[in-house]
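[1] here is my input; please provide its structure:
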Amino acid sequence: MNQVLKTKIFSFLKKLISIAILIFAFTFSEIYWSMGSLSERVSSGNPDSSFFDDAYLLSLFTTFILTIIFLFLTLIKNIYLKITIELIFLISVWFFWNYSIFVDRESSWSTYLFKEEIIHTLALSFIPISVLSIVVVFALNFISKKL
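    Coordinates of the predicted model:
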């Protein structure tokens, strides 16, 4: 019985670490791909903060939150519902971070309306979020099945 428990714990930890690394790497990549054009701009919230620092901290925070959420979502048996929920969470979080970066590094220094902020963020984020979210969701489901 003890060996079975060790195997299950090891399998769970392997899945947890794999999901966390996947989310961190792709979140960091998505932020750089979509908002990289703003990397030379000064942050209005913290002028000493570099773009790398912001991307790293946002990726780290996203990793903790989404790893927990995606682990709970592995309990859903309906694959279409699970994929839809994963995509909604991932796209929402990534778009929110991109919007935050855009406001912090671009629109706070100018006179953007809320609608213009959303449109600009969407224009910068649409392709990176679309491509990377699909890759992440398929990789998550592969990890869930194999580990």
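
[2] all contacts plus neighbour counts: C-alpha atoms, from now on.
    Will do.

[3] next, the buried residues of stretch 7-18.
    Residues K15, L16, S18 are the ones in stretch 7-18 that count as buried (16 or more other CA atoms under 10 Å).

[4] from the residues you listed, which land in helices?
    Among the buried residues of stretch 7-18, the members falling in helices are K15, L16, S18 (criterion: DSSP state H).

[5] can you tell me the closest non-neighbouring residue to the residue most central in space within the chain?
    Computing the C-alpha centroid of the chain and ranking residues by CA atoms, centre = their mean puts T27 first, at 4.0 Å. The spatially closest residue to T27, leaving aside those adjacent along the chain, is S59, at 5.4 Å (CA to CA, 6 or more residues apart in numbering).

[6] the structure of the following sequence is requested for comparison with the preceding one:
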Amino acid sequence: MKQISQNKIIQVLKKTLFIALVIFASTFIEIYWSMGKFSERMSSGCLDCSFIEDVYVVSLLTSAFLTVVFLLLSLIKKIYLKRTIELTLLSSIWVFWNYGIFVDRESSWSTYTFKEEFIYTFSLSILPVLVLSIAAIFSINYISRIGKT
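    Here you go, the predicted structure:
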């Protein structure tokens, strides 16, 4: 009996770690892919912060938050609803971070309107967000499904 509960705890910890690693890595790659052209630009919020530091912190925050949310979403039995929520949430958060980086490193030094900022961010983000969010959600759900068998 004790062995069964220890195995279950280990499985949950493995699943949690895997989700966190996938989200961290995909967030890091997505931001670098979509906003990498601003990596040499100075941050208006922190003059001493490098682009890589910003991406690292954002990736940590995102992985911590979304790991908890995705574990809670695993309680949803309707697969398509669950995946739609995960995909929408992940994509929205990434576009939000990309917008923040664009504003911090580009538009705050210039005269962009909100509409121009959003359109420019969206145009830079659409391909990386779509590709990596689908890959991340597929990976998380595929490994989670294998772990149950």
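
[7] OK, contacts around the residue nearest to T27 of structure 1?
    The neighbours of S59 of structure 1, taking CA atoms under 8 Å, 6 or more residues apart in numbering as the test, are I23, F24, A25, T27, F28.

[8] can you lay out the residues you listed as JSON lines showing secondary structure and distance to V131 of structure 1?
    Written out in JSON lines, the entries for the contacts of S59 of structure 1 read as follows (DSSP: H, G, I helix; E, B strand; the rest coil; distance: CA to CA, whole Å):
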{"residue": "I23", "secondary structure": "helix", "distance to V131 of structure 1": "14"}
{"residue": "F24", "secondary structure": "helix", "distance to V131 of structure 1": "16"}
{"residue": "A25", "secondary structure": "helix", "distance to V131 of structure 1": "14"}
{"residue": "T27", "secondary structure": "helix", "distance to V131 of structure 1": "12"}
{"residue": "F28", "secondary structure": "helix", "distance to V131 of structure 1": "14"}
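
[9] closest to G36 of structure 1 among those?
    For these, the closest approach to G36 of structure 1 (CA to CA) belongs to F28, at 10.7 Å.

[10] where's the closest residue to that closest one other than its chain neighbours, which helix or strand?
    In space, and not counting its chain neighbours, F28 of structure 1 is closest to S59: 5.5 Å by CA to CA, 6+ apart. Remark: S59 of structure 1 resides in helix 51-73, with elements defined by DSSP states H and E.

[11] so how far does that helix sit from its counterpart in structure 2?
    Between helix 51-73 of structure 1 and its aligned stretch in structure 2, the superposed structures give an average distance of 0.3 Å (mean CA distance after the TM-score superposition for structure 1).

[12] buried stuff in that helix?
    Neighbour counts using 16+ other CA under 10 Å place 51, 54-56, 58-60, 62-63, 66-67, 70-71 of helix 51-73 of structure 1 among the buried residues.

[13] which residues touch the closest residue to T121 of structure 2 other than its chain neighbours?
    Across the structure, with CA to CA, 6+ apart as the measure, the residue nearest T121 of structure 2 apart from its sequence neighbours is Y99 (5.6 Å). Contact criterion CA under 8 Å, 6+ apart gives E117, F118, T121 as the residues in contact with Y99 of structure 2.

[14] next one: L16 of structure 1
    Taking CA under 8 Å, 6+ apart as the definition of contact, the neighbours of L16 of structure 1 are T67, L71.

[15] fine by me, we can end here.
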